[in-house]
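**Student:** Next comes the sequence, and after it the predicted model I'd like to discuss.
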Amino acid sequence: MSALGLTGVLGGCGTGGGSSDVTLRLVAADYGTGAANSSEKYWSALVDRYESDHPGVKIDVSVYSWNDVDREVKEMVDAGDPPDMAQIGAYADYAAEGRLYRAGDLLSIPVQADFLSQLSVAGEVNSVQYGMPFAASTRVLFYNKELFDEAGLTPPATWDELAENAEALKERGVTYPYALPLGPEEAQAEAMQWMLSGDGGYTDLGDTYAIDSTENVETFSWLRDELVGKGLTGPVAPGKLDRAKAFEAFAAGDVGMLNGHPSLMETAGKKGVKYGMVPTPGVDGESSSTLGVADWMMAFKEPGHRDQVGDFLDFVYSEKNVLDFSREYNLLPVTGSASRAMAASEQDRDLAPFLDQLPASELYPVGNMSWAAVNAEIKKQIGKAVAPGGSPAGVLGGLQAAATRAESAG
């Protein structure tokens, strides 16, 4: 995700000439890697097309980096001046406070029904959808083909095979046989990917936190003993290694294997790294589930433009617009119609491994008001669980206690 701090305003700045004219304000996150592909360009083109057919409606879009966008929206809300729409990382707090329109009050029935089912459910609070998925991705295991070929290796399907491959890569001097980024940038993603591959997760089937489950403790004990403890995760302690640094190392040819999302294809490809992708290895075979991640669109009640917002969002979620955005930023469509179009398109074949994973993916428990606090604690603490001499049971037990307190506070 972009962290460039780009800020732009698109569309009209006022209400125009007639009393019936409306200006809608949208705050959006920047998915670009620089000025050339900033999300400002995507929204500018989309808004131009919409406004040309809707002369009574102007759309002002402010684009902020992922470092800033959630804070910007919160400051607007706290100041009593929320935007009409926000496209950010989480929605549950605002929904629980009664600030958001229900998706069904905004979108036409065909548009709401087009969302992929697991994303719609993830957008619910108390069985009512408030969060509208905007972008999605999944994770697969990337491996360096040249390093594997030189060592005579085949891609792993199980944890034991992954450890054996990592040992062989270490013997050949590979800096990071397996890169395990449990640093504070995105530790929650790597941690959940491993939990799922060990038949665990952050929550149980009843959506209650189960961070210190037997399965999760066994997963992190294995990581500590079989990867980290044997020096197979490189020179930087996993708790200090951020995902961005791990991706950079992979693109530099210094990593044998790591979990990655679609943006790594472009990063590695630009550096000339020949890579392969396989489903996440599991404890006994290919993992039955993988991590899915979604970002969210929401609409605030306070500005009071429900009909105009709904019409604009119907346009935003048209098949063409969802496909255009997904293709521009190597992300997965959040609608069934766009997903089917991508699956059938030769130009999108590079995204096929991720698209295949999406139906079986599991998302963070974003519908829980407590998730923001729990997520922050995971980023701070989870790396300690795999440190030499560390206690997975103790660390995960502490996180479970923190999650219980956060739930009670909510």
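**Tutor:** Yep, it's here.

**Student:** contacts and neighbour counts: CA atoms only from here.
**Tutor:** Fine.

**Student:** by contact count, what packs against the helix or strand A86 falls within?
**Tutor:** Using DSSP states H and E, A86 sits within strand 85-88. Using 3 or more C-alpha pairs under 8 Å, 6 or more residues apart in numbering; DSSP states H and E, the elements in contact with strand 85-88 are strand 22-29, helix 69-78, strand 290-299.

**Student:** Output these in TSV; the columns should cover mean neighbour count.
**Tutor:** What follows is these, written out as TSV (neighbours: other C-alpha atoms under 10 Å):
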stretch	mean neighbour count
strand 22-29	23
helix 69-78	16
strand 290-299	25
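
**Student:** ok, structure two:
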Amino acid sequence: MHETSAPSRTRLSRRNLLALGAAASAAPVLAACGSDDSGGGGGNVTLGLWTWASEFEDAFATAADEYHQLHPNVTVKPRYWSFANYAPSLQAALAAKEEGDIFMPLVSTLALAQAERTIDLRKALGADFLDGFFPSTNEENVYQDGQYAVGWAAQTFGLFHNTTLMAQLGLTPPETWDDLAAMAPKINAAGLVPMSIQGNPSNQLSDFMLPIITQITDDPQVVLDLDTHEKKGVSWDSEPVVQALTIVKQLTDAGVFSSGVLATDSDTANSTFTSGKAAMLFTGSFFPPSLQTTAPPEFLTQYGIAKTPTVKPGGKHWCANQAGYTWAVSSGSKNQDAAVDFLKYLYDPARYLKMMNDTFSMPSTEAAADGVSSSDIKTMTSWLLDGEGAPHIMFGKGTLDSVTNGVVSVVNGSATPAQAAKAIEAAVVQARKI
């Protein structure tokens, strides 16, 4: 596969998103930053647009200028932070009630909705507007009867495979988890890692496990309910969770993961694959752009992308998908109408598609999916058009750490699947008490 190289700017990854979210939760109140509001109504309006998505910097600047030409009384001021600085800056501004009018809420969407710090975009944007998004990128932002953020750039996980190595071994990408477990001994015997995956930080192991729950139940709402943990009878030690963790144990016992998986960072996981030492790699749609600039040139014709394996032959290949970049509108903004109107402007079909293609990003809208120009991103986006996106980003208090620790305990053998599920439930309940 051949692609044109993506811009060499910092891109969102699942690891970075969660690191930012953790920092936002723990950050002290530092110097707060305002959005330079100048009042609403018919007067001059200044909108603060806060983000760390630097790959869109040129696109946002152009959109702000064009919008100002159409609406001379409205000035949009995009503001960017580095990964390290965005979370504490946002936290400080939220504490001081001086956040931008439009901002990316990290993994705090549900907490901000509970605190009534963001507006209900289902009311502000309308159902017809939101119906154009992939369900998985909407559902992550739903709290009770409202939706408090909207997806910008999505991400999907799949199974990258070395076509040359797989052909030499007489193998094809596995359809089911049983298939993957069955082929692992042959791959190991050849001196290769069957499937490379990031295990340090360990959050990608939860990305790997959570969609299996959806595969078992055939209902993404199950994981969403587990995350919010508010409905009666919802529990992490339920049978679907135990079954999903049992599949993780099956794959571990079969030797699918490398022996040092829990010490493997994303760069090592990726290079193990691109250097020909792993037959397959589990990772997300944020990988292909960097692949074009980091892999040996000859490797670029030796890989393919397959759907995540499923639990049974002919089963639906539910895969990890949600939006890492999302937009929220501050309930404290004096210019909410202008903020909502500018969001609609950003999502103009032609404008939005160009922004996605120029940055090699996966769109969150179904209409843009049809126009994706990158062959790799188009392949992975097509799975969403097939309705196979499943939740994997945990927003509930304590959920991410609890789930990740549970998966790790199964991988390292310190707990059985049933024990791990029970520990996840206990940890989540405890976190909600603090």
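**Tutor:** Nice, I can see it. Predicted model only: the values in this text are computed from it and were never measured.

**Student:** Mean distance between the strand holding A86 of structure 1 and structure 2 after superposition?
**Tutor:** Per the superposition on structure 2, strand 85-88 of structure 1 and its aligned residues are separated by 1.8 Å on average (mean C-alpha distance after the TM-score superposition for structure 1).

**Student:** now for A79 of structure 1: what does it line up with in structure 2?
**Tutor:** Aligned counterpart of A79 of structure 1 in structure 2: A96 (TM-score structural alignment).

**Student:** repeat for I211 of structure 1
**Tutor:** I211 of structure 1 maps onto W236 in structure 2, by TM-score structural alignment.

**Student:** Quick check: the residue lying closest to its match once chain neighbours are set aside vs T176 of structure 2, distance?
**Tutor:** When the adjacent residues along the chain are set aside, W236 of structure 2 lies closest to E425, with 4.8 Å between them (C-alpha to C-alpha, 6 or more residues apart in numbering). From E425 of structure 2 across to T176 of structure 2, the span is 28 Å (C-alpha to C-alpha, to the nearest Å).

**Student:** if we can go back for a sec, check which helix or strand the residue nearest to W236 of structure 2 maps to.
**Tutor:** helix 417-433.

**Student:** on average, how far is that helix from the matching bit in structure 1?
**Tutor:** By mean C-alpha distance after the TM-score superposition for structure 1, the fitted helix 417-433 of structure 2 averages 2.3 Å away from its aligned residues in structure 1.

**Student:** What helices and strands are in contact with that helix?
**Tutor:** helix 239-253, helix 399-411.

**Student:** mean deviation of the shortest one from structure 1?
**Tutor:** For helix 399-411 of structure 2, the mean distance to aligned residues of structure 1 following superposition is 2.3 Å (mean C-alpha distance after the TM-score superposition for structure 1).

**Student:** How far away from the center of its chain is that helix?
**Tutor:** Averaging C-alpha positions (C-alpha atoms, centre = their mean, to the nearest Å) puts helix 399-411 of structure 2 18 Å from its chain's average.

**Student:** So which residues of the stretch 151-300 of structure 2 form strands?
**Tutor:** Along the stretch 151-300 of structure 2, the segments classed as strands by DSSP state E, counting those that start in this stretch run 153-162, 193-196, 278-284.

**Student:** can you tell me which of these comes nearest to L210 of structure 2?
**Tutor:** Distance to L210 of structure 2, taken as C-alpha to C-alpha, is lowest for strand 153-162 among the strands of the stretch 151-300 of structure 2, at 11.8 Å.

**Student:** so where is the closest one in structure 1?
**Tutor:** Going by TM-score structural alignment: strand 153-162 of structure 2 matches residues 135-144.

**Student:** The matching stretch: end-to-end distance?
**Tutor:** End-to-end for stretch 135-144 of structure 1, by C-alpha to C-alpha: 27 Å.

**Student:** follow-up on the earlier one: from the rest of the structure, what touches the strand holding A86 of structure 1?
**Tutor:** 24-29, 69-70, 73, 134, 295-300, 309 (C-alpha atoms under 8 Å, 6 or more residues apart in numbering).

**Student:** what's the answer for stretch 395-404 of structure 1, then?
**Tutor:** Contacts for stretch 395-404 of structure 1 (C-alpha under 8 Å, 6+ apart): 209-212, 217, 370, 373-374, 377-378, 381-382, 384-385.

**Student:** again, 10 Å this time
**Tutor:** With contact meaning C-alpha atoms under 10 Å, 6 or more residues apart in numbering, stretch 395-404 of structure 1 is reached by 202, 208-213, 216-217, 220, 370-371, 373-375, 377-378, 381-386, 391-394, 405-410.

**Student:** which residues in structure 2 does that stretch align to?
**Tutor:** Taking TM-score structural alignment as the measure, structure 2 aligns residues 420-429 with stretch 395-404 of structure 1.

**Student:** just stretch 307-322 of structure 1 next, same as before
**Tutor:** Using TM-score structural alignment, stretch 307-322 of structure 1 pairs with 337-352 in structure 2.

**Student:** sorry, back to before: with distance to T310 of structure 2 added, can I get the helices and strands packed on helix 417-433 of structure 2 in a markdown table?
**Tutor:** Below are those laid out as a markdown table (distance: least, C-alpha to C-alpha, whole Å):
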| stretch | distance to T310 of structure 2 |
| --- | --- |
| helix 239-253 | 11 |
| helix 399-411 | 18 |
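
**Student:** if you compare those helices, which one is most tucked away?
**Tutor:** Neighbour counts (mean count of other C-alpha atoms under 10 Å) averaged over each of these peak at helix 399-411, with a mean of 23.

**Student:** elements contacting that one?
**Tutor:** helix 14-26, helix 203-217, helix 221-228, helix 239-253, helix 417-433 (3 or more C-alpha pairs under 10 Å, 6 or more residues apart in numbering; DSSP states H and E).

**Student:** Distance to T274 of structure 2 added to those, as TSV?
**Tutor:** Below are those laid out as TSV (distance: least, C-alpha to C-alpha, whole Å):
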stretch	distance to T274 of structure 2
helix 14-26	20
helix 203-217	19
helix 221-228	33
helix 239-253	22
helix 417-433	32
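
**Student:** right, and these - which one's nearest I187 of structure 2?
**Tutor:** Among those, the nearest to I187 of structure 2 by C-alpha to C-alpha is helix 239-253 (13.3 Å).
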